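>>> Predicted structure and sequence below. I'll ask about it afterward.
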Amino acid sequence: MSPSFPRSDSKMTFPRVRVVATAAAMIVLSSALAGCGSDGAEVQTAAAPEVGVYTVHSESLTLSDELPGRTAPYLVAEVRPQIGGILQKRFFEEGSYVEQGQPLYQVDPAPYQAVLSRTEATLSAARLRSERYDMLVENQAISRQSRDDATSQFQEAKAAALSARIDMGYTRILAPISGRIGRSSVTQGALVSANQANELATIQQLDPIYVDIVQSSTAVLKLKADAAAGVLQVKEGNGAEVSLTLENGAEYPYKGTLKFSEVSVDQGTGSVTLRAVFPNKDGILLPGMFVRAKVPAGTNEQALLVPQRTVSRDNQGRPYVLTVDNEQIVRQQSVVVDRAVGNRWLISSGIKPGDRLIEEGIQKVTIGQQVIAKGDKSGGKTSGITVARH
């Protein structure tokens, strides 16, 4: 027979086990809840990020247009004979500098010398006859008509002699202007004629020298619109200072002066030509050279220039800036970028003086987030900046 145990002992064992398990579970649950509460407190008390800001201010900005241009001679003279004959001599070296009035060619003068001698003899006889008839008409020995005929013949002889002397002078061809003469198209022994199509040589005056600058009609209209709106203060009239950049990228050492602007638009190119004159005493500029000229366009007294790294672009390539408002909240603002000025952007719209743009820490902030602005790098107002727009 199996031994028997009192019933009261069995009933007292099981309740003690359940009490211990329940207490352990409560401890684990309390620890978990405590941990969750600790994590939440850390998120709520996280510090706002610090960002570097740039405060927008207005500046005086002088704008200039950088435009293409070509050099052209200040004076050009094509040397042509004014009489016909055989070319006897050439008195100049090709490519040399010649002075105005310097002999260039000699045409055979013999035929013209003969004509001159004949006309001068006729002139002498006509003069004596006219003087004699003047005395005879006073004594009423001849009619006044005879005296008038003699006077007319004398004047005709005088004109013929003058024409012969002019032709004789044309046998020596002189330089019409001072400048550098090119190659000769004829040699000794060539037959030349008056009003021939081909020039004997060409002389170009290169000091000073012209630069013809081309500006699109669209740019002219925009310049006038900006001036009318008060965005630019434009200097009217000629006399503005112009600078040049040569084909090799070097700056031309001398400044030029704007002389005039065409009053009409070229229908073929849709452009307007500006002409400037430059000193060229060193002979650096030669006719036909391509250059780039900086022509003053106007002054913007309220230009807004910002560091380039304050401007970002969205997926469509549209520029925008991140600003910090008075409550230290990050905002996004679309802007219109005009052009680059060194390492800054010229902004035409979208911001105003006093706006604070995020320059440092853009990558760690989001729109609507509160931040701590520091390190204002506005730098103070400047003036006299010049920028060329291409």
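Thanks, I have it. Residues are numbered from 1 along each chain as shown.

>>> drop to CA atoms for contacts and neighbour counts, all remaining ones
Fine.

>>> Next, residue 29: secondary structure please.
Under DSSP: H, G, I helix; E, B strand; the rest coil, residue 29 falls in the helix class.

>>> Can you get me a residue count around it?
Residues near residue 29, counting by other C-alpha atoms under 10 Å, number 11.

>>> And the one 4 residues further on, by the same measure?
Taking other C-alpha under 10 Å as the neighbour definition, residue 33 ends up with a count of 10.

>>> go on, residue 376?
Neighbour tally, residue 376, other C-alpha under 10 Å: 15.

>>> roughly how far apart are it and residue 244?
38 Å (C-alpha to C-alpha, to the nearest Å).

>>> likewise residue 56?
Distance from residue 56 to residue 244, counting by C-alpha to C-alpha: 33 Å.

>>> Please identify the buried residues of stretch 343-360?
344, 345, 346, 347, 348, 351, 355, 356, 357, 358, 359, 360 (16 or more other C-alpha atoms under 10 Å).

>>> list the contacts for residue 151?
126, 130 (C-alpha atoms under 8 Å, 6 or more residues apart in numbering).

>>> Apply 7 Å and report the result again.
Listed by C-alpha atoms under 7 Å, 6 or more residues apart in numbering, the contact partners of residue 151 are residue 130.

>>> So it: helix, strand or coil?
helix.

>>> Quick check: it vs residue 159, distance?
Distance of residue 151 to residue 159, given as C-alpha to C-alpha: 13 Å.

>>> same thing with residue 374?
In terms of C-alpha to C-alpha, residue 374 sits 95 Å off from residue 159.

>>> do residue 284 as well
From residue 284 over to residue 159 (counting by C-alpha to C-alpha), the distance is 49 Å.

>>> With neighbour numbers in mind, choose between these two.
Set side by side, residue 284 and residue 159 show more neighbours around residue 159, with 14 against 11, by other C-alpha under 10 Å.

>>> Check the secondary structure at that one for me.
Reducing the assignment at residue 159 to three states with three-state DSSP gives helix.

>>> tell me the contacts of the residue positioned nearest the centre of the chain?
Central residue check for the chain by C-alpha atoms, centre = their mean: the C-alpha nearest the mean position is that of residue 66, 2.4 Å away. Residues touching residue 66, when contacts are defined by C-alpha under 7 Å, 6+ apart, comprise 292, 293, 294, 295, 388, 389, 390.

>>> Can you tell me which of those are buried?
Burial by neighbour count, judged by 16+ other C-alpha under 10 Å, picks out 292, 293, 294, 295, 388, 389 from the contacts of residue 66.

>>> ok, so of the residues you listed, who is nearest residue 36?
Of all those, residue 389 has the smallest distance to residue 36: 60.9 Å, by C-alpha to C-alpha.

>>> what about versus this one:
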Amino acid sequence: MKHFLLTRASLSSKPALAALALTTLALGACSQSDGDTRKEARETQVGFVVAKPSTVPIPVALNARTVAFETSEVRPQVTGVIQKVYFAQGTRVRAGQPLFQIDPSLYRAAVNQAQANLASARASAAAARLKADRYKPLADMEAVAKQDYTDALADARVADAAVAQYKATLDTARINLRYTTVPAPISGIIGRNLSTVGALVSASQTDALAVIQRSDPMYVDMQQSASELVALRRQLRTGGVTPGSTQVHLKLDDGSIYPLAGTVKFSEVTVDEDTGTVTLRAQFPNPDGLLLPGMFVTAQFDQANAPGAYLIPQGAIQRDFDGTGYIMVVGNDGKAVRRNVTAERTYKTYSVVTKGVQTGDKIIVQGLNGLRQGAALKAVAASSEEKVGASASAAKGS
């Protein structure tokens, strides 16, 4: 009875009742906070990117070799002894510039002889024409036989033909005399002198006197497998890919990149029987002469474009033991979902995914370590300022 009275007394006290209510509320709040903390601890924080289709270039790297834009082997067109050399080896020459002088004495004499023969033929032709002109009225009056006039007229025509013949001979002699000075056929850089002063050269020789090459612009011949080219053309025809850019970049033998871009000009229509490759030719500006004919280089260009592909950060693509690629996406229920994908190549820092991804998929790119199928997620955009992967305990401690 005494205990009952004390309890009623204590409950009837207002300060004691307020203290009891506050204690009850505090205990409830602590219980709710612990529940939220346990829920956050069960969720894995991840960062995701939203999949969007794009047109991805298909780059190729082909072995190539530089080829001079123009090449001319300087050869003699007449026979004789070289008297002078007018150029310095390794310098730039212009078209028409004299390079060699062959002894012209025999050819000058041939010109003089042809001139004399032509003068003689012209005199004979003039006399024959006068004779025929005199015989014509006499033949009309039958003062001379008509046959005599016919013979005189024929002699005049033969004399005219002889004039034309000797004139052609004189033109040939003058041309041969002009050929004793050997000019540069094209403008460019001339190489070493292959024939010196005093050397006997002839129009039928196989060796060149010198070689001139024009290297600005410069050609680059690229070799591509015929099977790859056929496969590409088949894809272009079926619409699997679209034509790429014709712009080409060069990687030099020392690993550096040539600063100027070139353009693909054409592709051969035949396949090399020995190598099974097709030659593609590109043209590059070469104002500083950095590219030299015969250099081995690597040509890089986007030969086609693949529409409807997805660029996924390479770190998001994981591999099974058998090499199968897969990604983790945020499911509609907020849990991790594994998705097998086809990613056969890369582009810059991305993997190019052609199968297994749909537009709008939230692909997990951060927080993948230890992530399993069906795990509860707290997903934020990868570009979010919130620190992905922060532990629940760290959040509680703050």
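Cool, got the structure. Note that this is a predicted model, so its numbers are computed, not measured.

>>> Overlay the chains and give the TM-score.
With the length set by TM-score structural alignment, normalised by the length of the first structure, the two chains reach a TM-score of 0.79; 333 aligned residues with a C-alpha RMSD of 2.3 Å.

>>> what stretch of the first structure does stretch 108-128 of the second structure fall on?
Aligned using TM-score structural alignment, stretch 108-128 of the second structure spans residues 113-133 in the first structure.

>>> Now that stretch: buried residues?
For stretch 113-133 of the first structure, burial by neighbour count (16+ other C-alpha under 10 Å) applies to 113, 115, 116, 119, 120, 122, 123, 126, 127, 129, 130, 133.

>>> Now it on the second structure. Mean distance?
Comparison of stretch 113-133 of the first structure with the second structure after fitting gives an average deviation of 1.1 Å (mean C-alpha distance after the TM-score superposition for the first structure).

>>> Spit out the contact partners of residue 67 of the second structure.
218, 219, 220, 221, 293, 294.

>>> Can you list which of the buried ones among the contacts of residue 66 of the first structure are found in helices?
Of those, none are assigned to helices by DSSP state H.

>>> Against which helices or strands is the longest helix along the second structure packed?
When the second structure is parsed with DSSP H, its longest helix is helix 105-140. Packing partners of helix 105-140 of the second structure (3 or more C-alpha pairs under 7 Å, 6 or more residues apart in numbering; DSSP states H and E): helix 146-179.

>>> could you check the angle helix 105-140 makes with the helix it packs on?
Between the axis of helix 146-179 of the second structure and that of helix 105-140 there is an angle of 160 degrees, by axes from the mean of the first three to the mean of the last three C-alpha atoms, to 10 degrees.

>>> can you pull the buried residues of helix 146-179 of the second structure?
Within helix 146-179 of the second structure, the residues that count as buried by 16+ other C-alpha under 10 Å are 146, 149, 152-153, 155-160, 162-163, 166-167, 169-170, 172-174, 176-179.

>>> re earlier: in CSV: the contacts of residue 67 of the second structure, plus distance to residue 310 of the second structure.
As requested, the contacts of residue 67 of the second structure are exported to CSV (distance: C-alpha to C-alpha, whole Å):
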residue, distance to residue 310 of the second structure
218, 37
219, 36
220, 33
221, 33
293, 41
294, 40
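
>>> Now, those that are in helices?
Going by DSSP H, the helices hold none of the contacts of residue 67 of the second structure.

>>> Identify the single longest strand in the second structure, thanks.
Determined from DSSP state E, the single longest strand within the second structure is strand 53-74.

>>> State the span of the first structure onto which that strand is aligned.
Against the first structure, strand 53-74 of the second structure falls on residues 58-79 (TM-score structural alignment).

>>> quick one: the matching stretch to the second structure mean distance?
Superposing on the second structure and averaging over aligned pairs (mean C-alpha distance after the TM-score superposition for the first structure), stretch 58-79 of the first structure comes out at 1.6 Å.

>>> so where is stretch 354-361 of the first structure in the second structure?
Aligning stretch 354-361 of the first structure against the second structure (TM-score structural alignment) gives residues 360-367.

>>> mind listing the helices in the first structure by residue range?
For the first structure, the helices defined by DSSP H cover 7-44, 110-138, 144-170, 217-229.

>>> do you know which of these lies nearest residue 280 of the first structure?
Across the helices of the first structure, closest to residue 280 of the first structure is helix 217-229 (C-alpha to C-alpha), at 28.8 Å.

>>> Just tell me what residue 49 of the first structure corresponds to in the second structure.
Aligned partner of residue 49 of the first structure by TM-score structural alignment: residue 44.

>>> And the buried residues of stretch 343-360 of the first structure, which two are furthest apart?
For those, the maximum inter-member distance is 22.7 Å, found between 348 and 360 (C-alpha to C-alpha).

>>> Just give me the match in the first structure for residue 20 of the second structure.
Checking TM-score structural alignment: residue 20 of the second structure goes with nothing.

>>> Could you report the neighbour count for residue 20 of the second structure?
If we define neighbours as other C-alpha under 10 Å, then residue 20 of the second structure has 12 of them.

>>> same deal with residue 52 of the second structure?
With other C-alpha under 10 Å as criterion, residue 52 of the second structure counts 16.

>>> ok, now the one 10 residues further on?
Using other C-alpha under 10 Å as the criterion, residue 62 of the second structure is surrounded by 17 other residues.

>>> List the contacts of the closest residue to it other than its chain neighbours.
Sequence neighbours aside, residue 299 is the residue nearest to residue 62 of the second structure in space, at 5.2 Å (criterion: C-alpha to C-alpha, 6 or more residues apart in numbering). By C-alpha under 7 Å, 6+ apart, the contact list for residue 299 of the second structure reads 61, 62, 63, 64, 222, 248, 249, 250, 251.

>>> just residue 308 of the second structure next, same as before
Taking C-alpha under 7 Å, 6+ apart, we find residue 308 of the second structure in contact with 53, 54, 55.

>>> Just give me the match in the first structure for it.
Match for residue 308 of the second structure (TM-score structural alignment): residue 302.

>>> if I look at that match, how far off is residue 353 of the first structure?
9 Å.

>>> shared neighbours, these two?
residue 58.

>>> Okay, strands next: where are they in the stretch 251-398 of the second structure?
All strands of the stretch 251-398 of the second structure, identified by DSSP state E, counting those that start in this stretch, fall at 262-267, 277-284, 296-313, 318-319, 325-330, 336-341, 345-347, 350-353, 362-366, 377-381.

>>> Can you spell out which helices and strands pack onto the last one?
The one in question is strand 377-381 of the second structure. Secondary structure elements in contact with strand 377-381 of the second structure, counted by 3+ C-alpha pairs under 7 Å, 6+ apart, are strand 44-50.
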